[in-house]
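Student: Here is my input, please return the structure:
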Amino acid sequence: MNFLSHFYFERYASESARVVGCLLPDLLKNADKEYVFHPNRFEEQIFVHPMMVEIYQGWYRHVEVDKVFHSSPFFLEHNHELRKQLDPIVSHLPIRASFLGHISLELLLDHLLIEYKMVNVNRFYEHLEHVNRSILKRFLEIIGLQDTTKFFHFYDQFLSWKYVHEYADLSRLSVPLFNICKRVWHFDVETPDHLALTEALRSYTENHLPDFRDIFKFVNDRLTIGQ
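Tutor: All right, here's what the predicted structure looks like:
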C-alpha cells in the first residue's frame, strides 16, 4: 500500500510518532532504495523511550498491512486485471505492465481515499511536521542509519513538495507512476502516453473499483499489531 493507505490505518492516532512509524519503511526506501533495516533486532534499545516504541509499533503495523494486502484476493485479482489492461499502453516501453499495475492500484486507492474524504491529507502532513525529530533521529541511528543527513534531506523535500495532495486529481497520477518506473528503467514518455494511462486508470476505477472500501475493511479485520 502507498502512503495514504497506510495512514488510513493510523488516521485516529494521537501520537505523530506512531504515524511517522507507519510511513517510515516507505520514506526510507524513497530516500535510498538500498536502505534495509530490521528494528526488531534492537528492541532493547528502542523500548527505553515511549516515543520510539510508537515509531516501532507504527513500523510493524506497516509491515503487517502490506503483508495482508499483498496476499489478499483483492490485490491478486486487480493486479492481474490491471496488468492486462495496461500492457498495450506500455508495450513500446521497457516498463513491465505487472509492475505498473501494482503501483497503479496502490495510487488509485490513495486517490479514492481522498475523493471520498476517508483521510485528511492536511492531517497527514501535520503529523510529519510535528514529530519529535530528535527521537526520530535516534531511532534511525539505533536501527543502523548512522548518517541521517540524506534521509532528513528527503524528508524535508517530501514535506515541502506536499505532492500527495495531487493524488486527488486522477489525471495527475500518470506523472508519479511514470516517475516511479523511471527508477527502474530508462525511457521517455510523450503526452499520448500520459493520456492513454490516465484514460485506462479512469476507466478501471469506474468499472472495477466501486467496492474499494472492502479492502480496507479486509485488512483492518486481520490486523493484530497495535489493535
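Student: CA only for contacts and neighbour counts going forward, please
Tutor: Noted.
Student: List the contacts of Met118.
Tutor: Tyr8 (Cα atoms under 8 Å, 6 or more residues apart in numbering).
Student: Here is a second sequence; please produce its structure as well for comparison:
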Amino acid sequence: MNFLAHGYKYLDRPLFMAGTAVPDWLSVIDRKVRARSRLVAPVVEASNDPQVREIGLGILQHHADDDIFHRCALFQQLEAELSSGFRRFMPDRYDHRPGFLGHITVELLLDATLAAADTSLLDRYYDVLAEIDAVDFEAVVNTMTTRPTDKLVRLIAAFRKERFLDDYFDDERLLYRLNQVLHRVKLPAASDDVIEVLAAARDTLTQRGPDLLKIVANGS
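Tutor: Model (predicted):
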C-alpha cells in the first residue's frame, strides 16, 4: 500500500494519519532508518503522551495493513500480471525491474483509484498533513527508530509542496515517478514503452482496487 491507501480513513486523526506515512518516508530518507513494529510497540505501550501514541499507532497500522495487503491472493495475482507485462519490455531474466515495478505499480495505482473515486480526497489529505508540526513529529519518530534522522522535517515539507500523488492520474507522469524510485534503488530507468502496461494496469486497478481495500479493511 502507498500513502493515500494507508491514510485516507484517518483524516480526522492528523497525527495518526501522518504516522501511517512514516515507514515509507523513512525509506526515502535512508533505508537504514526503520520504524519497525518491535521498536514502536513498546514506546506506545509505555507512553501516556497522546502525540506519541497517535504517531506510534499510525506506524503500527501501516505495518499491519501492509502485512495483510502483501499476503492476500488478489495482490499477488495483480503483482504477477503486471510483472509479466513489464517483462515483455525487459526480457533479461536477470533484470529485477519487472517484479519490482509489478509490486509498486499496484500500490501507486491503488492511490490513483482512491483519489479518482473521490475528487476531494487528495486535497483533504494534504490539508490534514499541513496541520502537522514537522519538528515535533520528527522528534517523536526518532524515539521509535533504529537510529535518529534529522531529514524528516525537510522531507515532509517537500512531500507537501511537490504533491507527487497528483501525478498518479497520468500514465506519463506516473512513469516519471516510477523511474525516480528505480533511480533511488539503483536500477535503470524504464522506457516509454511500458506506458502501455501502465494504461492497462490502471483499468485493472479501477476494477479490482475496491476489492483490495475491502480485504485490508476486513483484516484477511
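Student: Send over the TM-score of the superposed chains.
Tutor: The TM-score (TM-score structural alignment, normalised by the length of structure 2) is 0.87; 216 aligned residues with a Cα RMSD of 2.3 Å.
Student: now the helices: where do they sit in structure 1?
Tutor: Along structure 1, counting by DSSP state H, helices occupy 3-8, 16-31, 43-46, 50-70, 73-86, 97-115, 121-130, 133-143, 149-161, 174-181, 191-208, 213-221.
Student: Which other helices and strands does the shortest one contact?
Tutor: Contact here means 3 or more Cα pairs under 8 Å, 6 or more residues apart in numbering; DSSP states H and E; on that basis helix 43-46 of structure 1 packs against helix 50-70, helix 133-143.
Student: need these in TSV with mean neighbour count and distance to Pro94 of structure 1, can you?
Tutor: Formatted as TSV, these follow (neighbours: other Cα atoms under 10 Å; distance: least, Cα to Cα, whole Å):
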stretch	mean neighbour count	distance to Pro94 of structure 1
helix 50-70	20	24
helix 133-143	16	35
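Student: want to try JSON lines for these, with distance to Pro39 of structure 1 as columns?
Tutor: Below are the helices and strands packed on helix 43-46 of structure 1 laid out as JSON lines (distance: least, Cα to Cα, whole Å):
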{"stretch": "helix 50-70", "distance to Pro39 of structure 1": "7"}
{"stretch": "helix 133-143", "distance to Pro39 of structure 1": "5"}
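Student: can I get the helices of structure 1 in TSV with distance to Tyr167 of structure 1?
Tutor: Shown next, in TSV, are the helices of structure 1 (distance: least, Cα to Cα, whole Å):
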stretch	distance to Tyr167 of structure 1
helix 3-8	10
helix 16-31	17
helix 43-46	34
helix 50-70	20
helix 73-86	19
helix 97-115	5
helix 121-130	10
helix 133-143	27
helix 149-161	13
helix 174-181	9
helix 191-208	12
helix 213-221	17
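Student: ok, the residue lying closest to Glu107 of structure 2 once chain neighbours are set aside to Asp127 of structure 2 distance?
Tutor: For Glu107 of structure 2, ignoring the flanking residues on the chain, the nearest one in space by Cα to Cα, 6 or more residues apart in numbering is Met1 at 4.9 Å. To Asp127 of structure 2, Met1 of structure 2 is 21 Å away according to Cα to Cα, to the nearest Å.
Student: quick one: which of these two has more around it?
Tutor: Met1 (26 against 14; other Cα atoms under 10 Å).
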